[in-house]
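> Pasted the sequence and its predicted model underneath.
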Amino acid sequence: MQLEYGLSKLKIKFSGRMEGYNSAILRKDITAGIIVGIVAIPLSLAFAIASGVKPEYGIYTSVIAGLIVALFGGSRVQIAGPTGAFVPILLSIVLLYGYENLLIATFLSGIILLLMGITKLGVLIRFIPRPVTVGFTSGIAVIIFCGQIDTFLGLQGVLKHEYFLQNISEIGRHLHTIHMPSVIVSVICLAVLIICPKLVPALPGPFLGIIASTLVATFFFNGSVETIGSKFGEISTAFPEIRLPQITMDRINLLIGPALAITILGSIESLLSCVVSDEMTGHKHDSNKELVGQGIANIVTPMFGGIAATGAIARTATNIKNGGKTPVAGIIHSLTVLLLVFTLAPLVSRIPLASMAPILMVVAWNMSEQKQFFHLLKTTKSDALVLIITFILTILLDLTVAVGFGLLLAAALFVNRMSDTLSVEKVLPNRNLREKVTPEVVNPYHDCPQISIYTINGALFFGAVETFETTLTQCIKAKPKLLILRLGNVFVLDATAEVALEKIVETFHKEKGLVLITGLKKQPKEILRKSGLYEKLGEQNFYDRTGLAISDALLHIDSEKCLGCKHDAFYECKELSKQLAI
């Protein structure tokens, strides 16, 4: 929205994400915003509790981050707030560094996200392989699901640990403390969550699940099932004051790792959510602007005590399905959360903790991407390997290690595959295929001792340069007078390959030989010009077509060596022999 101030009146000019706005769209935005706000309340409470912080901090995050991303983000319909994907990371940070340092890590992450958006790094999301994203998403889902088992069963005395296996072991040691009233409350909430979308899809399942389970806990198990209020105290009805994080170099050094973990996950999830919303609405988001919005949100939210936020795929989809068209729906969502929670704070405090567990379990199940996981297992072995290793490392270690190793492994396997695609073949004119050179006609009895022609197909880069060097080194040992390199199918040439090519050229020149290049593409030509090899070879030794290169090469051969030669490699050989015989 652009504001243009006149002397007599204020004119509002709608553009970009608000273009064509009218009262009908406003009604849809209000309806969608209210529904998403109702859905967001139980999720915000559950994510905050599971992250090891007070439930109201999840509410602050939904209100502030949701509002800021709606105003400054790059999508028309993105709904931001705390998400399940953040739970393992935030809980780990709280356990290791404490809540105050979590706020600083989130603040630092916001700065990094903002810089990524300003420097237009939003496109980097396209370079993260699908097996990596599915692997860590599924891993996070397993951690969230298993992390709620103790709350679902009402286990007593369970302590939270940093690592997955420690938490599973802790649950196993306390299975004897199962609390049946908590189990009943959890099962009722879970049943509503499963049945509601099938019977009444228009109503928010998490909200109904909490109402039903809270009523059961209140009237049948009054006082025996732990609630939000009994564990965390009453939900405050006052909005928190602004507190600037106390940042020092020591804290930056301590928390830069956690901040990067929040940044990686936040950027990936927010941009994936934008992609999903694009598919549902037909509009195109701005990745860099979205990162700017997410960055601002994660800078401001910690000042109010909120936790890390990102685009929430499920809430964004709910917004779209209920008619949300513009950022106004995101603003209404934030206002709805604010008004409902702070006007109904006493009732929120009576929600059983056992009601939170099924909500998170269902979130984990929905984000686990089982279909994609098993589909990728059936594709290539390399993709399956990346998927499994990323998945296992996410569960056993942490997201940063998993994504980093997954990307390195995917890159290494990709380089290996690309190196296999490079071919370096010796060719000669095929008289059955007019104006074509092919490798199958080359044999010990049909080959020119003075002119060697090689066709290179594929990317000529560091991963494939060994094949290139080995083949041409064998060629050099035969000491041909001219070497013609057909590079018409080489679209990429890197510095390593350029150095290898330069060595080959230098070796040929030392032997008084000549290197001719045909079909050179734009990118390889730029590399050769920048390195100086283009000038060293001489512009006259570059040709658009192989036929012209062969014609000029025949002018530089030692004609006396053609006497008695029976190879008949080129069309001109017979004519050349006749001329020599005369």
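Looks like it came in fine.
> C-alpha from now on. contacts and neighbour counts both.
OK.
> how near is residue 228 to residue 358?
15 Å (CA to CA, to the nearest Å).
> The two - which one has more neighbours?
Using other CA atoms under 10 Å, the more surrounded residue of residue 228 and residue 358 is residue 358, with 30 against 22.
> Mind checking what secondary structure the more buried one has?
helix (DSSP: H, G, I helix; E, B strand; the rest coil).
> And the one 3 residues further on, by the same measure?
Classification of residue 361 by three-state DSSP places it in helix.
> Contact partners for the residue lying closest to it once chain neighbours are set aside?
Excluding its sequence neighbours, the residue lying closest to residue 361 (CA to CA, 6 or more residues apart in numbering) is residue 145, at 4.8 Å. Listed by CA atoms under 8 Å, 6 or more residues apart in numbering, the contact partners of residue 145 are 360, 361, 364, 365.
> Next up, the contacts around the last one.
Read that as residue 365. 141, 145.
> name the element it belongs to?
If you go by DSSP states H and E, residue 365 is part of helix 353-367.
> What is the longest helix along the chain packed up against?
Assignment by DSSP state H gives helix 249-281 as the longest helix of the chain. With contacts taken as 3 or more CA pairs under 8 Å, 6 or more residues apart in numbering; DSSP states H and E, helix 249-281 sits against helix 87-97, helix 99-118, helix 287-300, strand 310-311, helix 313-321, helix 399-421.
> Just name the most buried of the ones you listed.
Most buried of the helices and strands packed on helix 249-281 by mean neighbour count (mean count of other CA atoms under 10 Å) is strand 310-311; its value is a mean of 32.
> Below is structure B, check it against A:
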Amino acid sequence: MPKLITCFQEGYSFAALRSDAVAGLTVAIVALPLAMALAIASGTTPDKGLVTAVVAGFLISALGGSRVQIGGPTGAFVVVVFDVIARHGYDGLLLATLMAGIILVAAAVTRMGQWIKYIPEPVVTGFTAGIAVIIFTSQIKDLLGLSMASVPAEFLEKWPAFWEARGTVGPAAILGLGCLALILVMRRWAPKMPAFLVAVIVAAIAAPLMGLPVETIGSRFGGIPDHLPMPAVPEITLEKLRILLPSALTIAFLAGVESLLSAVVADGMTGRRHRPNAELLAQGVANIVSPLFGGLPATGAIARTVTNIRSGARSPVSGMLHAAFLLLFMLAFSGLAAYVPLAVLASVLVVVAWNMSDAGRFVHQLQVAPIGDRLILLTTFVLTVMIDLTVAIEVGVLFAAVLFMHRMSEAVSVREHEQPEASAGLPPHTVLYHIDGPMFFGAARKLADVLERTGGAPKVLILDMEAVPLLDATGADAIQTAIQRAARRGASVILFGVQRQPMGVLHGLGIRHRRGSVVMAADLDRAKQLAQDLLDR
């Protein structure tokens, strides 16, 4: 159930509406330059960012599982959106976003919201820092006003090209670097002021007053429409669905991860708990509807959500009003956006990239994390920057899964009981082994290796499974192999202390209590008694 309904059920007062209106206006002031800047960085026009902030922002707040989440375009999507547009055009992006929305709705319906917490931290930190580096690099040309026919697509080719064009640094550099300094000073000394919007206004006024020949939104894009476009469904074919599926999965993954991370941050600040599946559903609906209006992918935005909370937001109404205020700007003041210099939007995105990189966390993980986690972090980071975000996420998650399996297998021990009290009363020709840890395919080989090294030819093999909480098919197969090998030489196997989950797996493979090759016992004393009975037969 959306949090909006919960808030109304609890009682919604005029005082709450007033607080939400102030917070919504504050967030809209922050979101206005960000939405335009992120759209331009993504390779499209600034109005697409505003449309996304209006449509998706309203739906994410109205349907979401967080009281204070603010949705819209974010830096996390810049790389994948730019790539999809370059490969498949803007129509391809619209269809990929719609597909991502459907995937998110399916994830919400199947209650997969809680699974997001299992995404490894090094993977998230790595690809986020990589995206930040790409965003920063993409803004160098506009920030410095470089005269370049085109910017190379490959990361390693960009910097030599920038260096070769260093002699063309134009007046835009004065504006861009000056606004960058202004933003940093305001964030340090006047944190409650909307630094981004102030910088945009100052630049829009200063450029014509100083006679600076700089590119503006109007000169490059022709301004911003004063209305929302009519909704339209993008062309859908099976071939397009097949080609765009990887991009759709990446968009859905990013939307799910960032929105739930943002909701967790909000929970920490407000002391409340969000509903992850309701949040995923809202993200899905927003990403289905946004492309119908020509919008970009959207998700929860951490920085705007934090601003919303600090501005006194009480309910999702603040996010809905934030979207309404942005729509009002489009309807009444969009013509003013034509005077905004691109250099100042570049300075805004440089700050966004720095915040997004979370350099402190990145360096901290490199310093203190285990070597495996460091390799995952660096691999994901490098692949994001050098190759492709989709590849980086796939390889990072796969690498993390392999590392996890290795660590779990190392944690499993299979050893002969050394405690005197356990060995006391053990019948002759009987061997007792203790298994400690989950027996899955990564650790099954360890059991097989230990059993192969068993000295002599014991007539009874007892396996202590009291400390085995989990058993998969491969682990069960290793036990079944031990039973079959014992049966071939006329020996028996006794399993004791088997927990419910392992017992279910063993039963599923047909390994049940029966006199002869395999016997089940409740505890060690009963296992010793059964071993003696088998030897006496």
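Sure thing, it's come through. All values derive from a computational prediction rather than experimental measurement.
> quick revisit: map the residue nearest to residue 361 of structure 1 across to structure 2 for me.
Residue 145 of structure 1 maps onto residue 136 of structure 2 when the alignment is built from TM-score structural alignment.
> how near is that match to residue 354 of structure 2?
8 Å.
> now swap in residue 405 of structure 2 and tell me
As for residue 405 of structure 2, its distance to residue 354 of structure 2 is 34 Å (criterion: CA to CA).
> Residue 516 of structure 2 now?
Residue 516 of structure 2 sits 68 Å away from residue 354 of structure 2, going by CA to CA.
> can you map out the helices along the stretch 51-200 of structure 2?
Assigned by DSSP state H, counting those that start in this stretch, the helices in the stretch 51-200 of structure 2 fall at 78-109, 121-138, 140-144, 155-164, 172-189, 195-210.
> Nearest to residue 469 of structure 2 among those helices would be which one?
For those, proximity to residue 469 of structure 2 was assessed by CA to CA; helix 121-138 is nearest, at 25.5 Å.
> Structure 2: matching residues for the helix holding residue 365 of structure 1?
Mapped onto structure 2 using TM-score structural alignment, helix 353-367 of structure 1 covers residues 342-356.
> Can you find the partner of residue 444 of structure 2 in structure 1?
Counting by TM-score structural alignment, the partner of residue 444 of structure 2 is residue 465.
> Within its local environment, how many residues does that match see?
By other CA under 10 Å, 21 other residues sit near residue 465 of structure 1.
> what's near enough to touch the closest residue to it other than its chain neighbours?
Spatial nearest neighbour of residue 465 of structure 1, excluding adjacent residues (CA to CA, 6+ apart): residue 497 at 5.7 Å. When contacts are counted by CA under 8 Å, 6+ apart, residue 497 of structure 1 touches 460, 461, 462, 465.
> could you redo the last one with a cut-off of 6 Å?
Neighbour list for residue 497 of structure 1: 460, 461, 465 [criterion: CA atoms under 6 Å, 6 or more residues apart in numbering].
> Now for the spatially closest residue to the first one that is not a sequence neighbour: which residues touch it?
Counting by CA to CA, 6+ apart, residue 460 of structure 1 lies nearest to residue 493, which is 4.9 Å off, once chain neighbours are set aside. With contacts defined as CA under 6 Å, 6+ apart, the neighbours of residue 493 of structure 1 are 460, 461, 524.
> Show me what the last one lines up with in structure 2.
Think residue 524 of structure 1. Using TM-score structural alignment, residue 524 of structure 1 pairs with residue 502 in structure 2.
> which one in structure 2 is aligned with residue 136 of structure 1?
Per TM-score structural alignment, residue 136 of structure 1 is aligned with residue 127.
> what sits against its match?
Per CA under 6 Å, 6+ apart, neighbours of residue 127 of structure 2: 380, 381, 384.
> do residue 139 of structure 2 as well
Counted by CA under 6 Å, 6+ apart, residue 139 of structure 2 has contacts residue 346.
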